[in-house]
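Undergrad: the following block contains a protein sequence and its predicted model.
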Amino acid sequence: MFLSVFDLFKIGIGPSSSHTMGPMTAAGRFLDELAGNDWPRPAGATVDRVAASLHGSLAYTGIGHGSDRAVVLGFAGQNPSQVDPDEADAIVAGIAAVRRVSPPGHPFYRFDPAIDLVLDKKTPLPGHANGMTFYAYDAGDRLLLKRIYYSVGGGFVVSEEELQRAKARGSITTEGKKVPYPFRNAAEMLAMAARSGLSIAEMKRINEETQMPGEELDAGLDAVWTAMRACIDRGLAQEGIMPGGLKVRRRARQLHDKLQEEWRLNRPNPLLANDWLSIYAMAVNEENAAGGRVVTAPTNGAAGVMPAVMRYWLHFHPEADQTSIRDFLLTAAAVGGIIKSNASISGAEVGCQGEVGSASAMAAAGLCAVMGGTPAQVENAAEIALEHHLGMTCDPVAGLVQVPCIERNALGAVKAVTAASLAIKGDGSHFVPLDAAIETMRQTGRDMSEKYKETSLGGLAVNVVEC
């Protein structure tokens, strides 16, 4: 099994990897197919109009998560890694005004978002909770092409056909790429580490270097951390009300200033590390909620956990350096790949245990590794963090990635550091294997009511409004 570190850590924009980045990517894939010659185009037919419908969780929380906006941007030829967050609203407004799109390499297509983009809450698609249908019509409104895509978490998008093939082989992320250490689960990962004498980061690096040169891998890892660090810094510099209508105020800068004042006054603070962890995580997720540039880790909704723990590592541990940051990311990616392949990182599929729970497990593993933990201790750290997120629902108020998501990232980061600290003080032996925790998460997500899986139909999303 091979899932690249850059599949899990994608640079994009907020507020959601599955609900924002996924729909934008899917629209781009549909445009790519329209531009090609591999679809059954009727003789002489020309595409004149495009349209899309969002289903399931995408329909229920699409407005709050910016899914409608993302499709418009995708039809405009934008992609998550390159779109300028500061220009996005102007692009969307311009398309709504002229009711057409002109993506690069394409002619003009008629597209009126008010009519041609439908949030269909009545018709769920069978493959996944995050389903989308794209349409192309000629000038006489004859349907020329229809394609269904699914956003399966963390910005991953698969077509209907790809999803069926993936289910047949047992995993959406299992690919045919051969690598020296093809561990499919944590037990295999530990066995391979024991036989080889290598760390988890070293095995992951060797696997990655079968796909790219080492210099390219390091440059990519450094770019991921640079984007994460920049997101923290932007979040710490911003103030005001976040968009969406809840009027939730940004708090990271104010809390940061209070901590700086305590630092200057040399006031004792026994919770100092936890405070910094929380502020770093909140800064990232406030940026995400505002539609800023973030890195999926493994999702946008959980994007603050990993950067917060990594910044904590650099802040409080004098031995931390850039090489250790790379090892942190590689170790975290190894654990994240196992979780995604054997359960899910999608809140719409398994609730927030799959988002913040996975992020906390990944961060705990990465921190334990750079603190000198053995592979067994690293696996233990990931298990502790994941176990204590099991059953967590995804119930965003008003469909916005603000309440409880921002604070939930802060607590996920605190749990990750605690898990790593507990694990490294032991010898790696423990009662519950990581694989058991992952399987428990999968089963719990399967049994969880749909109203607690990113639909805003239950939990805080209902009771806060009623209060």
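TA: Cool, got the structure.
Undergrad: only C-alpha atoms for contact and neighbour calcs from this point on.
TA: Will do.
Undergrad: ends of stretch 138-156, how far apart?
TA: One end of stretch 138-156 to the other measures 30 Å (Cα to Cα, to the nearest Å).
Undergrad: cool, stretch 286-305 as well?
TA: From its first residue to its last, stretch 286-305 covers 13 Å (Cα to Cα).
Undergrad: what are the buried residues along the top helix by length along the chain?
TA: Longest helix in the chain by number of residues, with DSSP state H as the criterion: helix 214-237. For helix 214-237, burial by neighbour count (16 or more other Cα atoms under 10 Å) applies to 217, 220-222, 224-225, 227-236.
Undergrad: so where do the strands sit in the protein?
TA: Here the chain has its strands, by DSSP state E, at 11-13, 49-56, 100-101, 109-110, 117-120, 130-137, 143-153, 156-159, 293-295.
Undergrad: so which of those is the most surrounded?
TA: Stretch with highest mean neighbour count among those: strand 293-295 (a mean of 30; mean count of other Cα atoms under 10 Å).
Undergrad: contact partners of the longest helix of the chain?
TA: 6, 9-11, 208-209, 252-253, 256, 280-284, 286-287, 292-295, 307, 311, 325-326, 329 (Cα atoms under 8 Å, 6 or more residues apart in numbering).
Undergrad: also this one, for the comparison:
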Amino acid sequence: MYSILDFFTIGIGPSSSHSVGPMRAAKSFVDQLREHDQLSQTARVKVTLYGSLALTGKGHGTDKAVLLGLMGETPDGVDVDSIDKRIAEIDETHRLNLGGERAIEFDHENDLKFDRKTKCKVHPNQMKLVAYDAEGETLAEQVVYSVGGGFVLTAADVEAIKAAKAAGLKRPDDRPYPFRTGADLLARTQETGLPISGVVRLNEIARRPEPEFRSEVLKRWQVMQQCVEKGCRTEGILPGGLKVRRRAAALYRKLQARGQSQDPLATLDWVDLYALAVNEENAGGGRVVTAPTNGAAGIIPAVLHYYMRFCNGASEDNVVRYFSVAGALAMLYKENASISGAEVGCQGEVGVAASMAAGALTEVLGGSVKQVLQAAEIAMEHHLGLTCDPIGGLVQVPCIERNAVASVTAINSSRLALAGDGEHHVSLDKVIATMRRTGADMSAKYKETARGGLAIEVNVIEC
């Protein structure tokens, strides 16, 4: 079963499903070649991208991510400043250092294909990797699905899941206090007398020492802070051809110069700043933390920055509690719906992140478990049906501003929940089920294909 840390992975922009997942899949493929003593026999590797990976792969940097994975790089370890140079070297020499140890021929145009016509039956983010020997014979072949948030499943994984469901088997869960639904989570808190973060803590320390868990959470918070800091000092035009200008640095200077403001809504300007800074870094291919995806990476840090700067009682202990609650809520969406924009639209990315942030903020502000679940429900309820229609296939418009708006929505959802007693007509479980059905009913052109919505109305050709 998932750890909450799985929903906050350190990686690179611009997309968890289109860059982080494919990089992991490519590296895993090479690792398997090595394990089966096939790496030394490999003379060529061909990769084909399908569905959403093909339709928006150029704008999302999927091709670069695959090449980096084939070279043995990981999303959390790759030097982001070296990426463009290394990709350029492959294009110039037509050679790729497979797994960091074997140079093979690689033609970017012929060995990395974007198949925009084949229909994907299992998941819209599909890729196939094939390794050949010097005679052109197939050594290994693997079909992989990037299912959102950087998570990947092989075709064998999918078949195993289907077989288990057909047999009525549930996925093993070794946590001392398991939960798969909001009702389960509420029951665990009533059983233990603990808040949601307390239940998560008991589950996490059953896997690893508590100091390690705490350290891993704070490490992610540190990366988020560094991302905001870099976003607040970096200017220029974002890559990709839309000529979107970074705004966070100018906004930061403006807020610094303004000082103490009498405007009662001035705090929201800071929330906007934090979200813009993160998502501009993401759009530029910088270091970010998935939360639960890259496209929605600005919301969790923006709301946490708001709490740390403007709310009483802020502390590192509450940072750990915030991440714990947010991760628990992410599990509910992952388990019962989806966090993939290509599968359910942006309600599965920005909507989920807003729900996570709203619930997490509510607990650290002293809310009850029922108020936490209500805040999460309110935030998602008002993101239902949100489409994923990036202009030009880039995670820029409307994605960057959308994170800022959703961060404010998360804070307001928390305040609404805290103003009541936690009793509400629509449960979190019901709104998650509604989100899943809404995503299933949504036209495919509105789910990260850049073939509908703003992507078509603005009439920008994918770069």
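TA: Nice, thanks for sending it over. The structure displayed is predicted, hence computed values, not measured ones.
Undergrad: what does the TM-score come to for these two?
TA: Remark: TM-score between the superposed chains equals 0.96 [TM-score structural alignment, normalised by the length of the second structure]; 458 aligned residues with a Cα RMSD of 1.7 Å.
Undergrad: thinking again about what came up before, any of the contacts of helix 214-237 of the first structure buried? List them.
TA: Neighbour-count burial (16+ other Cα under 10 Å) applied to the contacts of helix 214-237 of the first structure gives 6, 9-11, 208, 252-253, 256, 280-284, 286-287, 292-295, 307, 311, 325-326, 329.
Undergrad: quick check: closest non-adjacent residue to the spatially most central residue of the first structure.
TA: Centroid check for the first structure by Cα atoms, centre = their mean gives residue 299 as the closest residue, at 1.2 Å. Nearest residue to residue 299 of the first structure, sequence neighbours excluded (Cα to Cα, 6 or more residues apart in numbering): residue 154, at 4.3 Å.
Undergrad: that neighbour pairs with which position in the second structure?
TA: In the second structure, the residue paired with residue 154 of the first structure is residue 149, using TM-score structural alignment.
Undergrad: tell me the contacts of that match?
TA: For residue 149 of the second structure, the residues meeting the contact criterion (Cα under 8 Å, 6+ apart) are 7, 16-17, 21, 290-294, 339-340.
Undergrad: only the buried subset of those, as a PyMOL command please.
TA: Here is the PyMOL selection string for the buried members of these, based on 16+ other Cα under 10 Å:
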select buried, resi 7+16+17+21+290+291+292+293+294+339+340
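Undergrad: can you list the contacts of residue 149 of the second structure in TSV and add distance to residue 171 of the second structure?
TA: Output for those, formatted as TSV (distance: Cα to Cα, whole Å):
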residue	distance to residue 171 of the second structure
7	18
16	24
17	23
21	22
290	24
291	24
292	21
293	23
294	27
339	19
340	21
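Undergrad: thinking again about what came up before, what's the longest helix of the first structure aligned against in the second structure?
TA: The aligned range for helix 214-237 of the first structure in the second structure is 210-233, by TM-score structural alignment.
Undergrad: against residue 54 of the second structure, how distant is the nearest residue to residue 144 of the second structure once chain neighbours are set aside?
TA: Leaving out its chain neighbours, the residue that sits closest to residue 144 of the second structure by Cα to Cα, 6+ apart is residue 154, at 4.3 Å. Here residue 154 of the second structure is placed at a distance of 18 Å from residue 54 of the second structure (Cα to Cα).
Undergrad: just residue 418 of the second structure next, same as before
TA: 44 Å.
Undergrad: what about those two, which has more around it?
TA: With neighbours defined as other Cα atoms under 10 Å, residue 418 of the second structure and residue 54 compare such that residue 54 has more, 26 against 21.
Undergrad: touching, that one and residue 118? I think so.
TA: No. With contact defined as Cα atoms under 8 Å, residue 54 of the second structure does not count as touching residue 118 (9.9 Å).
Undergrad: overlap of the contact sets of the two?
TA: What both residue 54 of the second structure and residue 118 touch, as defined by Cα under 8 Å, 6+ apart, is an empty set.
Undergrad: mean shift between the longest helix of the first structure and the second structure?
TA: By mean Cα distance after the TM-score superposition for the first structure, the fitted helix 214-237 of the first structure averages 0.5 Å away from its aligned residues in the second structure.
Undergrad: burial count for the counterpart of residue 76 of the first structure in the second structure?
TA: Using TM-score structural alignment, the partner of residue 76 of the first structure in the second structure is residue 71. Using other Cα under 10 Å, residue 71 of the second structure has 22 other residues around it.
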